[in-house]
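Student: A structural model of the following input is requested.
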Amino acid sequence: MESLFSRLFKYRSSDKRVQQENFLTEIFAFLLKNPALVAAFLNECGVAIQGQPENIKIDTQQSFSTYPERIQPDIFVRFFVDNQKWLVFIENKVGAREGENQLDRYLGYLSKEVNKDTNCALLYLTRYYDPKLVDPPLGVIFKPIRWGQVYSILAKFEDNVFVSQARLFMEENNLSLSRDFSTNEITAMMHWNTVRTMMDNSLEEAQERLKQITGIKRLYQEDVGDYLYIAGKSLAIEIGYYLEDIAKEATDEDFPYVGSAIVVYPEHRNREQITSAFMEFEKKGRNWKLRGDPKDKNDEIWVEKLLLLKEFMKSKDHISSIQQWFLKEILPDIEEFLKDNPYSLN
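Tutor: Below you'll find the predicted structure:
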């Protein structure tokens, strides 16, 4: 049976992609309004609150001032335990990557709250293992957690119909993350080195050309979820393999996408101008598609050009076919965009 949340997700606007990440944030924030669930969640994540939370206030995407900038954690939770104040930030990353110094800025704000006699914690919630080298200020708790842990914690509250539907939705979207190896997973593990080598071979020339175009000597590699090479930070150029469910159609579930994206994050000082440039770039008719919500100032916006891997499997030499597609169809477009829009990639 399809979950309530999957049915709701089908009603997303057809003219923009509703991010799974934001949808999950709203679901989880709703569930956290249960005091017993909040207590169980925090304690099992390593934030020992030693009591039942009271006067709980939960909201999503609320802005906090860190003059001269502002921060906007996905979820914030305020409550009291035995007259002690608590403030917890939860940052949810399912598909997107961390913004520039995002966690450090959150920790900086929370350190000031600690000085006001508030107990503070920052929870970094991800689909996959994503270690972070952060040095939390004195008195601030930092804990990386995964959606698989949340799935297990919610099992204790499955009598609640909303919790049971949330867990079903997590199963449907590969967020429950089984703790048992299947035959398919063992087979994939045995072939992973070969697959990774083939992906790297297909991207080798494209990487070098991207370095020349951007002037960046070393690309960042993203191999959590997707398999990408990235130039830039708050304005980023991605090339590689999209292994997650980015823009997938139901009939194409078993094939990853190959391609590129030019992404602008909310913290870029020229975000509005770059977003306008994306709109014009899409109109050129070269199969670059605008994604995200340009009206949402807190949303990352990007243009992407993707092909299913199976399209390259029609050629005699899959690797060469992918190499040539990047060199002839992707990178010249990226070079043109950056020349027409010479904004900082940092």
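
Student: C-alpha from now on. contacts and neighbour counts both.
Tutor: Fine.

Student: all strands in the stretch 151-300 of the chain, in order from the N-terminus.
Tutor: 220-222, 227-232, 235-242, 257-264, 289-291 (DSSP state E, counting those that start in this stretch).

Student: Can you add mean neighbour count and distance to residue 146 and give those back as TSV?
Tutor: Putting the strands of the stretch 151-300 of the chain into TSV (neighbours: other Cα atoms under 10 Å; distance: least, Cα to Cα, whole Å) gives the following:
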stretch	mean neighbour count	distance to residue 146
strand 220-222	14	18
strand 227-232	22	19
strand 235-242	23	21
strand 257-264	24	25
strand 289-291	21	26
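
Student: would you list every one of the helices in the protein?
Tutor: For the chain, the helices defined by DSSP state H cover 4-9, 20-31, 35-44, 102-114, 147-154, 161-172, 183-214, 271-282, 309-312, 318-325, 331-340.

Student: With distance to residue 333 as new columns, can the strands of the stretch 151-300 of the chain be given to me in CSV?
Tutor: Listed next are the strands of the stretch 151-300 of the chain as CSV, based on distance: least, Cα to Cα, whole Å:
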stretch, distance to residue 333
strand 220-222, 21
strand 227-232, 15
strand 235-242, 12
strand 257-264, 10
strand 289-291, 13
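
Student: Number of residues surrounding residue 150?
Tutor: Residues lying near residue 150 (other Cα atoms under 10 Å) number 19.

Student: That one contacts residue 42, doesn't it?
Tutor: No. In this structure residue 150 lies outside contact range of residue 42 using Cα atoms under 8 Å: 10.3 Å.

Student: ok, now how distant is residue 103 from residue 230?
Tutor: In this view, residue 103 and residue 230 are 20 Å apart by Cα to Cα, to the nearest Å.

Student: Oops, could you answer that again for residue 293 instead?
Tutor: Counting by Cα to Cα, the gap from residue 293 to residue 230 is 22 Å.

Student: and residue 27, what does it touch?
Tutor: By Cα atoms under 8 Å, 6 or more residues apart in numbering, residue 27 lies in contact with residue 166.

Student: Now do it against residue 193, distance only.
Tutor: 37 Å.

Student: Okay, strands next: where are they in the stretch 1-150 of the chain?
Tutor: 54-60, 64-66, 69-71, 75-81, 84-93, 118-126, 140-146.

Student: helices or strands next to the second one in the packing?
Tutor: By that I understand strand 64-66. With contacts defined as 3 or more Cα pairs under 8 Å, 6 or more residues apart in numbering; DSSP states H and E, the packing partners of strand 64-66 are strand 69-71.

Student: Sequence B follows; please return its structure for comparison with A:
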Amino acid sequence: MSLFTNLLNLHSGTKPREDFFTEIVAYFLSLNNDILLAWLKHHSIISDDNYSSVKISTQQEHQALAIHTEDSRLDIVVELSTGLNTDVIFIESKIGAKDGNNALKKYAEILSNLPNVRYRILIYITRDYDPKEETKKYCLDLSPKVNFFQLRWYQFYSLLKECASDILAQEILIFMRKNGMSHTNQFSSVDLLTMVNYNKTLLLMESTLSEEVQQEFKLAFGGVIKGAASRTQWKWDERYIIYTHFSPSTWDLWCGVGYFGLNPSNLTDYPYLGIFLQVSHKFAQRPKIIESMQKVINDKPNIWTPSNLKVLPAWSGIFYRRSLKDFLSQENHVSAIKLFFQESIKELKTVQEQYFDFPWKGVSIEAATEPDQEEYPDILLSSIGGV
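Tutor: Predicted coordinates:
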């Protein structure tokens, strides 16, 4: 379970992931000034840590300079004071987006114009590779100059993993892993194993979801979107499934059968296999669907698992599942998993007929498109963690 992911998913509409994470990190660093200073020293941003005062603020607004067209709002501002001198650091954080409208140059100009400052430092920290050599040169040409440093979030992740062990730090690490901020620039032994075995693994998974299982799914629910399991779902939602929609607005009500939790935070965790029925927090029929789901859980608590049934706003659902580990003792893994998938489909069909008076109608293959992650990037991430 990821506390911060679940909290972020409670936000209706577009999720402010970057601002959300900025607030978390800034709060953590305000409680752990020693880690902040160690991080800055590690990257040679500061040369010593003899500061008597450390002040951290977020979303700090600065009035536009005469050469600017609008005011600026800074992600994180760090003020380090020795009592005699003050050093100021602006930190601009990006997780998915890139620097737009030359914001970094504007922040550098604001820094350069600050009075009574000894060292002016601008840090651009990103998840993805986004080189800014021109910005670095521009900062050095200002008078007073601004020292520009470009960092990656995986570097912060590595440091935090080494020097912090409290609950807040662990939750930050989990959130960073779930959002791709822990990836280094080196291949690990696990990465190499994944690379050379990817096709073999994919073929095994495909074989468990093809033919008999697809036919069973089509007979029960009317169709399979795209006609096959989606690798896009694997990339964005940590699942490899065949699925269909039961509502005109695609993801309002849907079900999928296959593999879930394929990118666990802990490498010793096993993926789950099974079938999942999920309803959107925006669906008009949601209260009726949730009521029926709760009845299923009340009557069959040992075989169905709830996900966010009592949380709003949130994606909610019920899960019929088993761990992949349960199948590893079988002589024929593929056959055993196929049988379980067929069992899962039959169980959901039984539940549909017994508990739901909402008219389910699977979307036809021909009429379906796959919006996948572009529209709903966090459909299931919190669900897997919360069940």
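
Student: one step back: closest to residue 312 of the first structure out of the strands of the stretch 151-300 of the first structure?
Tutor: strand 257-264 (9.3 Å; Cα to Cα).

Student: which residues in the second structure does the closest one align to?
Tutor: Under TM-score structural alignment, the match for strand 257-264 of the first structure in the second structure covers residues 272-279.

Student: average offset between that stretch and the first structure?
Tutor: For stretch 272-279 of the second structure, the mean deviation from the first structure after alignment is 1.1 Å (mean Cα distance after the TM-score superposition for the first structure).

Student: Give me the contact list for that stretch.
Tutor: So stretch 272-279 of the second structure is contacted by 251-261, 286, 289, 315-324, 340-341, 344-345, 348 (Cα under 8 Å, 6+ apart).

Student: Mind giving me the PyMOL command for buried ones among these?
Tutor: Buried residues among the contacts of stretch 272-279 of the second structure (16 or more other Cα atoms under 10 Å), as a PyMOL selection:
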select buried, resi 251+252+253+254+255+256+257+258+259+260+261+286+289+315+316+317+318+319+320+321+322+324+340+341+344+345+348
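
Student: picking that back up, right, and the strands of the stretch 1-150 of the first structure - which one's nearest residue 176 of the first structure?
Tutor: So among these, strand 140-146 is nearest, using Cα to Cα, at 9.3 Å.

Student: and the angle from that closest one to strand 118-126?
Tutor: Calculated by axes from the mean of the first three to the mean of the last three Cα atoms, to 10 degrees, strand 140-146 of the first structure forms an angle of 20 degrees with strand 118-126.

Student: What's residue 188 of the second structure aligned with over in the first structure?
Tutor: By TM-score structural alignment, residue 188 of the second structure lines up with residue 182.

Student: Report how many residues lie close to residue 313 of the first structure.
Tutor: Neighbours of residue 313 of the first structure (other Cα under 10 Å): 13.

Student: distance of it from residue 184 of the first structure?
Tutor: 22 Å.

Student: Counterpart of residue 230 of the first structure over in the second structure?
Tutor: Checking TM-score structural alignment: residue 230 of the first structure goes with residue 243.

Student: likewise residue 319 of the first structure?
Tutor: Residue pairing (TM-score structural alignment): residue 319 of the first structure is matched to residue 334 of the second structure.

Student: In this model residue 253 seems to touch residue 362 of the second structure, though I could be wrong.
Tutor: No. Counting by Cα under 8 Å, residue 253 is not a contact partner of residue 362 of the second structure; they are 9.9 Å apart.

Student: quick revisit: excluding its backbone neighbours, what's nearest the match of residue 319 of the first structure?
Tutor: Closest residue in space to residue 334 of the second structure, ignoring its immediate chain neighbours: residue 208 at 5.7 Å, by Cα to Cα, 6 or more residues apart in numbering.

Student: Could you check how many residues crowd around the counterpart of that neighbour in the first structure?
Tutor: Alignment note (TM-score structural alignment): residue 208 of the second structure maps to residue 202 of the first structure. Neighbour count of residue 202 of the first structure, defined by other Cα under 10 Å: 21.

Student: Likewise for residue 56 of the second structure?
Tutor: Applying other Cα under 10 Å, we find 17 residues neighbouring residue 56 of the second structure.

Student: repeat for residue 25 of the first structure
Tutor: Neighbour number of residue 25 of the first structure under other Cα under 10 Å is 20.

Student: Do I have it right that it meets residue 60?
Tutor: Yes. Taking Cα under 8 Å as the definition, residue 25 of the first structure is a contact partner of residue 60 at 7.5 Å.

Student: Could you find the counterpart of residue 323 of the second structure in the first structure?
Tutor: Counting by TM-score structural alignment, residue 323 of the second structure lines up with residue 308 in the first structure.

Student: and residue 127 of the second structure, what does it touch?
Tutor: Per Cα under 8 Å, 6+ apart, neighbours of residue 127 of the second structure: 94, 95, 96, 152, 153, 154, 180, 181.

Student: State the pair within these that is farthest apart.
Tutor: Every pair of those checked by Cα to Cα; the farthest is 96 and 154, at 13.6 Å.

Student: More neighbours: those two, which one.
Tutor: Taking neighbours as other Cα under 10 Å, residue 96 of the second structure and residue 154 compare with residue 154 leading, 21 against 13.

Student: Spatially, which residue comes closest to the more buried one, not counting chain neighbours?
Tutor: Closest to residue 154 of the second structure by Cα to Cα, 6+ apart is residue 182, at 4.5 Å.

Student: Next, count neighbours for the one you found.
Tutor: 21.

Student: Verify the stated contact: it with residue 157.
Tutor: Yes. Using Cα under 8 Å, residue 182 of the second structure is in contact with residue 157, at 5.8 Å.

Student: before we move on, the earlier item: quickly note the distance from the match of residue 319 of the first structure to residue 201 of the second structure.
Tutor: 11 Å.
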